[in-house]
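Student: here you go, sequence then predicted model.
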Amino acid sequence: MDSKSYTPGNRDILYKKIFLSISEIKYLEREIKKFSWLERTLLRKKEFSTMQYHKNKCDSNFFRFINSGQDNQNTLIHILEQLPENHPDRTWLTGFLL
């Protein structure tokens, strides 16, 4: 690893990217859950499909970002280590990554 990966500024940027990605994914999950069965299948099917497509795209972008470099993986591991074991974000993120 190069020395720039340990600079505080670089670490802050990685934290921001990770937290923004997680926030967007969680937001889309909450919005998707608001659709009723009838809306999903008949009334708002196109809107639901669009939102689901966008969430899948966010998921794959997040995985691609995390897997694009060891620094990104180390930052994510560091974030997970800082969260208490019963913290909802830790539970969610661990479940998302498994």
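Tutor: Arrived safely. Numbers count the residues shown, from 1 in each chain.
Student: from now on I want contacts and neighbour counts done on CA atoms only, so please keep to that.
Tutor: OK.
Student: just the buried positions in stretch 9-24, please.
Tutor: By neighbour count with 16 or more other Cα atoms under 10 Å, stretch 9-24 contains the buried residues R11, L14, Y15, I18, S21, I22.
Student: residue closest to the middle of this structure?
Tutor: I22 (3.0 Å; Cα atoms, centre = their mean).
Student: for it, helix, strand, or coil?
Tutor: Of the three states, I22 takes helix under DSSP: H, G, I helix; E, B strand; the rest coil.
Student: okay, now the one to match up with it:
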Amino acid sequence: CAGTWVKGTKDGSPREVYLYHVVDNQWSMREYGSQAVVWQTAVNPVVALELMAAGVWSGAGVLGPEALPPRPFLDLLTAYGTPWGLREQ
């Protein structure tokens, strides 16, 4: 499990969430010959590049991840075998 604990405000109210994705180590070793943590690191730019190539993500200049819609990224993570979850803190 790899994740990010995010604290901030949404619509003027405080909010904390833990966004995570899970990869089974046996699966990643069998399918790709790499440990789960390597797979979790490597899959993110692959997913981002696929979204850019398909025109789902676009823009000019240097954009941070918060400038792009997250749902297509999260959905494609699941398609690549790394399901995600969101837990309100």
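Tutor: Looks like it came in fine. Note that the coordinates shown come from a computational prediction; the quantities given were computed from them, not determined experimentally.
Student: overlay the chains and give the TM-score.
Tutor: After superposition, the two chains reach a TM-score (TM-score structural alignment, normalised by the length of the second structure) of 0.27; 39 aligned residues with a Cα RMSD of 3.7 Å.
Student: CSV for the buried residues of stretch 9-24 of the first structure, including distance to E31 of the first structure?
Tutor: Below are the buried residues of stretch 9-24 of the first structure laid out as CSV (distance: Cα to Cα, whole Å):
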residue, distance to E31 of the first structure
R11, 30
L14, 26
Y15, 24
I18, 20
S21, 16
I22, 14
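Student: what's the closest of those residues to R30 of the first structure?
Tutor: I22 (12.3 Å; Cα to Cα).
Student: and the gap between that closest one and K45 of the first structure?
Tutor: Counting by Cα to Cα, to the nearest Å, the separation of I22 of the first structure from K45 of the first structure is 25 Å.
Student: same check, this time on K16 of the first structure
Tutor: According to Cα to Cα, K16 of the first structure stands 33 Å off from K45 of the first structure.
Student: and the host helix or strand of G8 of the second structure, what other elements does it pack with?
Tutor: G8 of the second structure is part of strand 2-10 when elements are defined by DSSP states H and E. Helices and strands touching strand 2-10 of the second structure, by 3 or more Cα pairs under 8 Å, 6 or more residues apart in numbering; DSSP states H and E, are strand 13-21.
Student: just the angle for the strand it packs on relative to strand 2-10, thanks.
Tutor: 160 degrees (axes from the mean of the first three to the mean of the last three Cα atoms, to 10 degrees).
Student: show me what strand 13-21 of the second structure is packed up against.
Tutor: Counting contacts by 3+ Cα pairs under 8 Å, 6+ apart, strand 13-21 of the second structure is packed against strand 2-10, strand 84-88.
Student: any idea which helix or strand comes after that strand?
Tutor: helix 25-32.
Student: buried residues in that following helix?
Tutor: Residues of helix 25-32 of the second structure classed as buried by neighbour count (16+ other Cα under 10 Å): N25, S28.
Student: that concludes my questions; thank you for your assistance.
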